[in-house]
Structure formats: C-alpha cells, structure tokens
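Asks: Fold the following and give me the result.
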Amino acid sequence: MPSPASILPGTLDLLVLKAISLGPQHGYGILLRIEQTSGGNLLIEQGALYPALYRLETKGLIHSEWGQSENNRRAKFYTLTPEGEKQLSEELTAWDRLVEGMSLALAAKVSGQ
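Replies: Sure, this is the predicted structure:
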C-alpha cells in the first residue's frame, strides 16, 4: 500500500474547515474525518492540527465548546462560524480553479511538430 500523500502548504486550513463543515467534531475526530474522507491518503499529525485549530479560532472562522467525546472524555468540539463558512466557500472556489489550471497545464502537448 502506498504511503499517505503530503499535503500542500496552505491546504491544512482548507481541510480542517471542510472536515468541520460536515458536523461538529473534536480535534482527534477531525484527524480521523480527514483520513476517512481522503480514503486514507491524507494523514494529519496532531502537532500540525492543534496550531491550525488555534489559528482558525483566533481568526473567528471556527468556534469551540467543551463537551463529552464518544468515550466520555472532556473534549473541545469545533463548529464553523458564518465567517468560516464564507472562507470555506471562497477557498473551495480557489481550489477548483487551481485544480483546473493544473490539469490543463499538465495535459498540454507540444504543438507544431
């Protein structure tokens, strides 16, 4: 089985916002959700996730509340704010443009030969 792909710089926030948009989740649950939704191709380290959650909360893109996890442990659960929903929408649009542009550039053939 191939090893998980490395994420591109600047894409962690997008992945976290998308994972949270699927429903409130605690930190470890966000890691699992990203792994699941990527088919196991993306594995995020806890050491990268928690600074990203702090950064997103400081920017007002996510909100946290204390609650109980599935195993009855106290955990912070994260949800998107309206600003976070807007940011996610804008980043998804930009990502789609990037993917389209990369696909076109990589499919280009030498002409005139």
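
Asks: switch to C-alpha atoms for all contacts and neighbour counts from now on
Replies: Noted.

Asks: Give the burial count for the residue nearest to Pro4 when sequence neighbours are not counted, as a bare number.
Replies: Excluding the flanking residues, the one nearest Pro4 by CA to CA, 6 or more residues apart in numbering is Asn41, at 4.5 Å. As a burial measure, Asn41 scores 15 neighbours (other CA atoms under 10 Å).

Asks: can you check Ile44 too?
Replies: Residues lying near Ile44 (other CA under 10 Å) number 18.

Asks: Quick one: classify it as helix, strand or coil.
Replies: coil (DSSP: H, G, I helix; E, B strand; the rest coil).

Asks: Check the contact between it and Gly29; I expect there is one.
Replies: No: in this structure, Ile44 is not within contact of Gly29 by CA atoms under 8 Å, at 11.4 Å.

Asks: Next up, identify which helix or strand Ala105 is on.
Replies: helix 82-107 (DSSP states H and E).

Asks: Just the element for the residue nearest the centre of the chain, please.
Replies: Per CA atoms, centre = their mean, the C-alpha nearest to the average position across the chain is that of Leu15, at 0.8 Å. Using DSSP H and E, Leu15 maps to helix 12-21.

Asks: so how far is that helix off the chain centroid?
Replies: Distance, stretch centre to chain centre, for helix 12-21: 3 Å (CA atoms, centre = their mean, to the nearest Å).

Asks: Here is a second sequence; please produce its structure as well for comparison:
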Amino acid sequence: MGNQMTEMLKGTLEGIVLAILARRSAYGYEITAWLRDRGFSDIAEGTVYALLVRVEQRGLVDVEKVPSEKGPPRKVYSLNARGREQLAEFWATWHTLAGRIEQLRHTDNQHDEGA
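Replies: Modelled structure (predicted):
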C-alpha cells in the first residue's frame, strides 16, 4: 500500500472497524484477518488492537471475555448504541467528504478541458 493510502486509511480505520462490528461481534485478530482478506494487507494487528482499546475507552463497544481453546480468554467486541451513533456520523461525514472530493475532481477536469 502506498504512503498516501496508508495516511488516508489512518483517518478512516475507526469507522471501518465500527462498520465491521456493526455486522457482527469479533475479536481483534478476526477484524485484522477480515481487513486483510479485503485488500487492506498492510494493516498491522497492533494497529487494530490499539484502535480497539481506544473505542473501548470511549464507550463505543461492549466487550465480553470469551474462553479460548488456546491461551487466555479473547476479548470479543460488539458495537453498542453509542458506537452505532458514531458509525452513523462516520458514514454521514464520509458521504459529504466523498461528494466534495468528487465535485472537486469533476471541476478540475472541466477546468483542464477548457484550458
């Protein structure tokens, strides 16, 4: 992944993780694997775990410790009502920003054609 993609992803990763958790509860490694399976191959597990700690501290997720066949119990994260509100705000912001970027791109193309 290029540096520009990495920087953009940093700003949106929380919303992406909340969107994953809106579909179903998951633990950190599952989230990382899901992201990697969908082309986000450069995301480090540590990045996802640090983000999960932050969203837990902000009260956006509920956490349940589930016994693991190997090692200590796993922390399974589920999106709660406050997290759903945050996700709705993320999607609204994403929609607005994406629209403005598309508008800028089309304005630039029209300007280039007229030059």
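
Asks: thinking again about what came up before, out of everything not next to it in sequence, what's closest to the residue nearest to the centre of the first structure?
Replies: Nearest in space to Leu15 of the first structure, with sequence neighbours left out and distances taken as CA to CA, 6+ apart, is Ile34 at 7.0 Å.

Asks: Aligned to the residue nearest to the centre of the first structure, what sits in the second structure?
Replies: Aligned by TM-score structural alignment, Leu15 of the first structure pairs with Ile16 of the second structure.

Asks: need the contact list for the closest residue in space to Ala19 of the second structure that isn't next to it in sequence.
Replies: Of all residues not flanking Ala19 of the second structure in the chain, Leu87 sits nearest, at 6.7 Å (CA to CA, 6+ apart). Leu87 of the second structure is in contact with Gly15, Leu18, Ala19, counting by CA atoms under 8 Å, 6 or more residues apart in numbering.

Asks: Repeat that for Thr81 of the first structure.
Replies: Taking CA under 8 Å, 6+ apart, we find Thr81 of the first structure in contact with Gly60, Leu61, Ile62, His63.

Asks: Can you give me the separation between it and Glu35 of the first structure?
Replies: As for Thr81 of the first structure, its distance to Glu35 of the first structure is 23 Å (criterion: CA to CA, to the nearest Å).

Asks: Next: Ala5 of the first structure.
Replies: With CA to CA as the criterion, Ala5 of the first structure and Glu35 of the first structure are 11 Å apart.

Asks: shared neighbours of these two, anything?
Replies: Residues within reach of Ala5 of the first structure and of Glu35 at once, by CA under 8 Å, 6+ apart, are Asn41, Leu42, Leu43.

Asks: Could you give the number of residues near the residue lying closest to Val55 of the second structure once chain neighbours are set aside?
Replies: Among residues not flanking Val55 of the second structure along the chain, Val61 sits closest, at 6.4 Å (CA to CA, 6+ apart). Counted by other CA under 10 Å, the residues lying close to Val61 of the second structure total 24.

Asks: Alignment lookup: Val61 of the second structure to the first structure.
Replies: Matched to the first structure by TM-score structural alignment, Val61 of the second structure sits across from Ile62.

Asks: Which is the succeeding secondary structure element to the helix holding Leu15 of the first structure?
Replies: Remark: after helix 12-21 of the first structure, the chain's next helix or strand is strand 25-26, criterion DSSP H and E.

Asks: So which other helices or strands are in contact with the helix or strand following that following strand?
Replies: As assigned by DSSP H and E, the chain's next helix or strand after strand 25-26 of the first structure is helix 27-37. Where contact means 3 or more CA pairs under 8 Å, 6 or more residues apart in numbering; DSSP states H and E, helix 27-37 of the first structure is packed against helix 12-21, helix 46-58, strand 74-80.
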